[in-house]
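Undergrad: Sequence and predicted structure are below.
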Amino acid sequence: MRPQLTQGLVQVYTGNSKGKTTASLGLALRAIGHGFRVYIIQFMKGSTYYGELFSVQRLYPEIQIAQYGRNCQFDSMIRQGEMTCTGCGHCFVRKGEATEQDRAGAQFAMQRAREVMASGEFDLVILDELSNALYFELITLEEALDLIRSKPEKVELIITGRNAPQEIQDAAHLVTEMREIKHPYQIGVPSRRGIEY
């Protein structure tokens, strides 16, 4: 019989620095080490070259992942190591430039999150970049708060992304802010395979 959490809480990883998704993935790795099951929903991410996608394939079915965002036109070349992510911006939403397709993807992600949490199959649910989906107005604050309120007692809910609204932070049991002090981008070091993606 699979173990269950004695109590599931809500955690938020936010801030302007690197490490929010990375922290949630570390928590996922810890959880499956104790026999728990993890489901990751990535808002606003659709690129197939992220390293965590390959890792999750090896750890399936203990960890499962679904992406609901724009694809990168250079996915296959980046995945094969023929080029690096240039941060060209084609696969990212900009403030005020969200499309109906972007909003529809976020709504599909919200529906999937509700289903996964209610299924009883997963102990840890990670909503990667949910805070950014709020910031870019792909979902409403009330939708996000309603999702948090519907969390079953024995499910741990992790929310990541910059710009977490105060109301989301208030609804959480743990809030961690990643604050940028120094970053290699500042000296011209581009995104690196296996480190930034």
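TA: Arrived safely.
Undergrad: C-alpha only now, for contacts and for neighbours.
TA: Noted.
Undergrad: For the most centrally placed residue in the chain, list the residues it contacts.
TA: Nearest to the mean C-alpha position of the chain, by C-alpha atoms, centre = their mean, lies D128 at 1.2 Å. Contacts here follow C-alpha atoms under 8 Å, 6 or more residues apart in numbering; on that basis D128 touches 21, 40-43, 158-161.
Undergrad: Second structure for comparison follows:
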Amino acid sequence: MSLEKRGLIIVYTGDGKGKTTAALGLALRAVGAGLKVRMLQFIKGEWKPAELKAAKWLAPAFSMEQLGIGFVTYKPKRPYEAHLQAAQAAWAQAKVEIASGHQDLLILDEINNAFQLNLLSVREVVGALQGKPEALHVVLTGRGAPPEIIELADLVTEMKAIKHPYEKGIRAQYGIDF
């Protein structure tokens, strides 16, 4: 049986936890299959999540880079303009990665949040994804995926919040939540 090599556009969205985690699980699977994976984080940047350490163990097959500068709306430490510049720089890097041919899977973590916060143009990203190399898989994560991204995607999964430990006053757990 011959398998068609076609790059998929995958979206993990919704208000529930697990979007980045799902993308990281897919990255692990891809590395196991011999694929090269690159992850760019559009919002995260202040925290140093455990996956940054794990990525070093999977190098050079897997690499990730935090290009954001942290929370935009929840206790922001920098002005909106700084977040705008960081998101634009992250998108510039993403366009380089899309065109490079250096990876098989590109994860654009929290890019949907950047759309929601008016840090990026949905139209520009859709245009770039429509012109991506045919074999490149792209994952877009984050809350509130715009309709244009959902329409373009081959696979969309919505994470739905049902229960969260934060509701009981339990703080995020290192190694589990970040």
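TA: Structure received. Since the model is a prediction, treat every value here as computed from it, not as a measurement.
Undergrad: Could I get the contacting residues of the nearest residue to T48 of the first structure once chain neighbours are set aside?
TA: Closest residue to T48 of the first structure apart from its sequence neighbours, by C-alpha to C-alpha, 6 or more residues apart in numbering: D75 at 6.0 Å. Residues in contact with D75 of the first structure, defined by C-alpha under 8 Å, 6+ apart, are 47-49.
Undergrad: Tell me which of these fall in helices.
TA: Within the contacts of D75 of the first structure, no residue falls in helices by DSSP state H.
Undergrad: ok, the residues you listed vs Q166 of the first structure, which is closest?
TA: Distances from Q166 of the first structure to these, taken as C-alpha to C-alpha, are shortest for S47 (29.2 Å).
Undergrad: my guess is that closest one meets A66, correct?
TA: No: applying C-alpha atoms under 8 Å as the test, S47 of the first structure and A66 come out as separate, 11.1 Å apart.
Undergrad: Please say which of these two ends up with more neighbours.
TA: Neighbours around S47 of the first structure and A66, counted as other C-alpha atoms under 10 Å, are more numerous at S47. The numbers are 21 against 15.
Undergrad: Please identify the residue in the second structure that aligns with the more buried one.
TA: Alignment note (TM-score structural alignment): S47 of the first structure maps to E46 of the second structure.
Undergrad: now swap in G194 of the first structure and tell me
TA: Mapped onto the second structure by TM-score structural alignment, G194 of the first structure lines up with G175.
Undergrad: Would you map the helices across the first structure?
TA: So, for the first structure - with DSSP H - the helices run 20-33, 51-59, 75-79, 100-119, 130-135, 141-149, 166-171.
Undergrad: tell me the most buried of those helices?
TA: helix 130-135 (a mean of 24; mean count of other C-alpha atoms under 10 Å).
Undergrad: once the two are aligned, what's the mean deviation for that helix against the second structure?
TA: Compared with the second structure after fitting, helix 130-135 of the first structure deviates on average by 0.3 Å (mean C-alpha distance after the TM-score superposition for the first structure).
Undergrad: I'd like to know which elements that helix is packed against.
TA: strand 38-43, strand 156-160 (3 or more C-alpha pairs under 8 Å, 6 or more residues apart in numbering; DSSP states H and E).
Undergrad: ok, back up a step: any chance of the contacts of D75 of the first structure in a markdown table, plus distance to G26 of the first structure?
TA: Shown next, in a markdown table, are these (distance: C-alpha to C-alpha, whole Å):
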| residue | distance to G26 of the first structure |
| --- | --- |
| S47 | 20 |
| T48 | 20 |
| Y49 | 19 |
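Undergrad: which of the residues you listed lies closest to G15 of the first structure?
TA: G15 of the first structure lies nearest to S47 out of those, by C-alpha to C-alpha, at 22.4 Å.
Undergrad: Can you give me the distance of R30 of the first structure to I65 of the first structure?
TA: The gap separating R30 of the first structure from I65 of the first structure is 16 Å, by C-alpha to C-alpha, to the nearest Å.
Undergrad: And for D123 of the first structure?
TA: 14 Å.
Undergrad: Compare neighbour counts for these two and give me the winner.
TA: D123 (27 against 17).
Undergrad: tell me the contacts of that one?
TA: Contact analysis of D123 of the first structure by C-alpha under 8 Å, 6+ apart lists 4-5, 8, 36-38, 154-156.
Undergrad: can you rerun that using 10 Å?
TA: The contact partners of D123 of the first structure, taken as C-alpha atoms under 10 Å, 6 or more residues apart in numbering, are 3-5, 7-8, 28, 31-32, 35-39, 116-117, 152-157.
Undergrad: and what of R143 of the second structure?
TA: By C-alpha under 10 Å, 6+ apart, the residues touching R143 of the second structure are 12-17, 19, 110-116, 158-159.
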